[in-house]
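Asker: Predicted coordinates and the sequence they were generated for:
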Amino acid sequence: MDTELLRTFLEVGKTRHFGRAAESLYLTQSAVSFRIRQLESQLGSPLFSRQRGNVHLTPAGERLLPYAESILQTWGRARQDVSLSENYMEQIALGASSSVWELSGISEWINASHQTLPEIAFRMESVSRQDIVRALLEKSIDLAILGDPPKVEGFKLKQVANFEFKLIATQPGISFRELAAIPLAYLDWSTRFSIEHARITELQRTPLLHASSSNVVVNFLSHNTGMAYLPEPVVSQHIDSGKLFLVDDAPVMEQSLYLCWNEDNEKIDSINQLASVPFELSTASDD
């Protein structure tokens, strides 16, 4: 399989236009069309419906999409692993959702991991929490940092941190009883968080903003009136600086962070060493 064919397929699928895909790939439109025909010939199925001004994936194209993404990601990682310099023994891929990467303390743990394992090259991957288990099973990542501990046979879990989600508002002095008049923003964090959030009657409304990034929610609240439950290791600096405000009488949600890995991994010795590096989330008030 020529990976350039898959790359072209993904670009056409993203742009829904052969001409724009050609511009992005620095190819002629005829070259893009030829590559797609080659791929369709190899697979024996049409991948795009080519109606004038309306290029869209066929059912076969939709089925190919996740495989193409996975193959290209694996190929890119393989190229990096094979080309590791003599200074590094191997590469460890770490996976987490965008919100987890934003927690204060993650970077410090990465730095400590490098000090502990200087012979290891690290690769950071942003993986949606819905895809973490599949990524560990397929070994496109070696170690996951996540808030929902998956119960999968052969997976090892280590709880590394506890922290709190607190209700934050853009105005000072707001009480829990006054929430009905304030727009809601929602951070898609974990299953446990969503269950606890759903138990709070005062918050049962359609969010004005639904996002998977803490920083996106914080930025939104910095420019608009609203409120949201956010992890303390992300939002504490904004509270300390007086940009956002704590709703003092609102319930506090306890959350945990875990390291998770597949024990059926040829890099298990390095993974176990990495899992033993001390892990500590921080807040601005801790500094």
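Answerer: Perfect, thanks for sending it. Here the structure is a predicted model, which means the values were calculated and not measured. Numbering: from 1, shown residues only.
Asker: When you work out contacts or count neighbours from here on, use the C-alpha atoms and nothing else.
Answerer: Fine.
Asker: mind listing the helices for the stretch 1-150 of the chain?
Answerer: Along the stretch 1-150 of the chain, counting by DSSP state H, counting those that start in this stretch, helices occupy 3-15, 18-25, 29-43, 59-82, 98-101, 106-116, 132-138.
Asker: Could you single out the most deeply buried of the ones you listed?
Answerer: Highest mean neighbour count of the helices of the stretch 1-150 of the chain: helix 98-101, a mean of 20 (counted as mean count of other C-alpha atoms under 10 Å).
Asker: Put this next to the first one:
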Amino acid sequence: MDTELARTFLAVVTSGNFISAADRLHVSQSTVSMRIHSLEDQLGCMLFVRNKAGTALTSAGRQFQRHAATLVRTMEQARHDIGIPEGFSGTLVVGCRIGLWEEFLLQWLQLIGEARPEISIRAESGHEPELMQGLIEGRIDIGVMYTPQVRPGLKIEQLFEEHLILVSTDPEGKPEPRSGYVYVDWGPEFYARHNACFPNFGSPPLSVNIGWLGLQHVLENGGSGYFPRRIVMPHLKTRRLNQVSGAPEFSMPAYVVYPLEGDRDLFASAIEAMRQIVHSKPKRPPNAKRAETTARRCRGI
């Protein structure tokens, strides 16, 4: 169905008559009438009752109104998603966990912008289920996440190891969840390892599914929580946060996911820029391996 017919139908509904709809659409009244007749022929029913007062929706018209609105919105969204902005030769949609934008993909945005200035970038954030669905449907070109799912036609490549450490605003913080602890949902693997290391841990007073939110709460109100070392490093240097001595550290791989069929040249440039940032990062501190070993020993993991 031509979306212009659906748009004309909605204009008549909003305006209340064909004349006002024609003015709104900047076409003649006969054009509006012709479009509505064509739409009614395609649907096989009358959509409007015409009288001296204007037009009124029939029962079929009221049912079609919802579908017409969805059709127009879908087309507008598609035009927005796949349209190439003026001055660019292509677009790249990248979606990832919000925590991976911090101190990683924000740098990547600048690097890829310098390497491929002719490409327009659309940046999105979400959790693994939404990101994977976007990749499967083709709405997202490249996804960066912690726990991807294997799907036909998608390639998964590990970028780096994320290291979650327990930090606290208390310099004498204990190596286990205490009062003021914020539980951050870093995914099912973290949940299993966390439970293994802290079997007596009950329900936290505050749990969040976005690391940034948990970190801001700890900085503002005090407390502790597990966060990526790369993100809390500036706060460790200024002593706003302290790494809790003796607490287990958890390793969590970060992956890039992209379709096997696609713009290989563009994808290669984007992923190479990510690798450059990974390779430029400093090495792990000496006590990191020992802390991770402690985590593995928890409950035999």
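Answerer: Sure, I can see it. Not measured: the values here are computed from a predicted model.
Asker: And the TM-score between these chains?
Answerer: After superposition, the two chains reach a TM-score (TM-score structural alignment, normalised by the length of structure 1) of 0.68; 228 aligned residues with a C-alpha RMSD of 3.3 Å.
Asker: hmm, back to that, pipe the helices of the stretch 1-150 of structure 1 into JSON lines and attach distance to residue 156 of structure 1 per row.
Answerer: Output for the helices of the stretch 1-150 of structure 1, formatted as JSON lines (distance: least, C-alpha to C-alpha, whole Å):
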{"stretch": "helix 3-15", "distance to residue 156 of structure 1": "33"}
{"stretch": "helix 18-25", "distance to residue 156 of structure 1": "41"}
{"stretch": "helix 29-43", "distance to residue 156 of structure 1": "38"}
{"stretch": "helix 59-82", "distance to residue 156 of structure 1": "23"}
{"stretch": "helix 98-101", "distance to residue 156 of structure 1": "19"}
{"stretch": "helix 106-116", "distance to residue 156 of structure 1": "19"}
{"stretch": "helix 132-138", "distance to residue 156 of structure 1": "11"}
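Asker: what's the closest of those to residue 202 of structure 1?
Answerer: Judged by C-alpha to C-alpha, the one of the helices of the stretch 1-150 of structure 1 that comes nearest to residue 202 of structure 1 is helix 98-101, at 24.4 Å.
Asker: hang on, the earlier thing: of all the helices of the stretch 1-150 of structure 1, which one comes closest to residue 193 of structure 1?
Answerer: Among these, helix 98-101 comes nearest to residue 193 of structure 1, with 13.1 Å by C-alpha to C-alpha.
Asker: show me where structure 2 has strands.
Answerer: For structure 2, the strands defined by DSSP state E occupy 48-51, 54-57, 90-96, 119-125, 142-145, 154-168, 181-184, 206-208, 224-228, 242-243, 250-259.
Asker: between these, which gets nearest to residue 23 of structure 2?
Answerer: For these, proximity to residue 23 of structure 2 was assessed by C-alpha to C-alpha; strand 54-57 is nearest, at 14.7 Å.
Asker: list the buried ones in the closest one?
Answerer: Using 16 or more other C-alpha atoms under 10 Å as the test for burial, strand 54-57 of structure 2 gives 55, 56, 57.
Asker: what's the answer for stretch 188-205 of structure 1, then?
Answerer: Neighbour-count burial for stretch 188-205 of structure 1 flags 189, 190, 193, 197, 203 (criterion: 16+ other C-alpha under 10 Å).
Asker: Aligned to the first one, what sits in structure 2?
Answerer: It refers to residue 189 of structure 1. Structural alignment (TM-score structural alignment) places residue 189 of structure 1 against residue 186 in structure 2.
Asker: Correct me if wrong: its match contacts residue 207.
Answerer: No: judged on C-alpha atoms under 8 Å, residue 186 of structure 2 makes no contact with residue 207 at a distance of 10.8 Å.
Asker: just to revisit the earlier point, any chance of the strands of structure 2 in JSON lines with distance to residue 267 of structure 2 as columns?
Answerer: Output for those, formatted as JSON lines (distance: least, C-alpha to C-alpha, whole Å):
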{"stretch": "strand 48-51", "distance to residue 267 of structure 2": "50"}
{"stretch": "strand 54-57", "distance to residue 267 of structure 2": "50"}
{"stretch": "strand 90-96", "distance to residue 267 of structure 2": "9"}
{"stretch": "strand 119-125", "distance to residue 267 of structure 2": "11"}
{"stretch": "strand 142-145", "distance to residue 267 of structure 2": "8"}
{"stretch": "strand 154-168", "distance to residue 267 of structure 2": "12"}
{"stretch": "strand 181-184", "distance to residue 267 of structure 2": "31"}
{"stretch": "strand 206-208", "distance to residue 267 of structure 2": "33"}
{"stretch": "strand 224-228", "distance to residue 267 of structure 2": "27"}
{"stretch": "strand 242-243", "distance to residue 267 of structure 2": "37"}
{"stretch": "strand 250-259", "distance to residue 267 of structure 2": "8"}
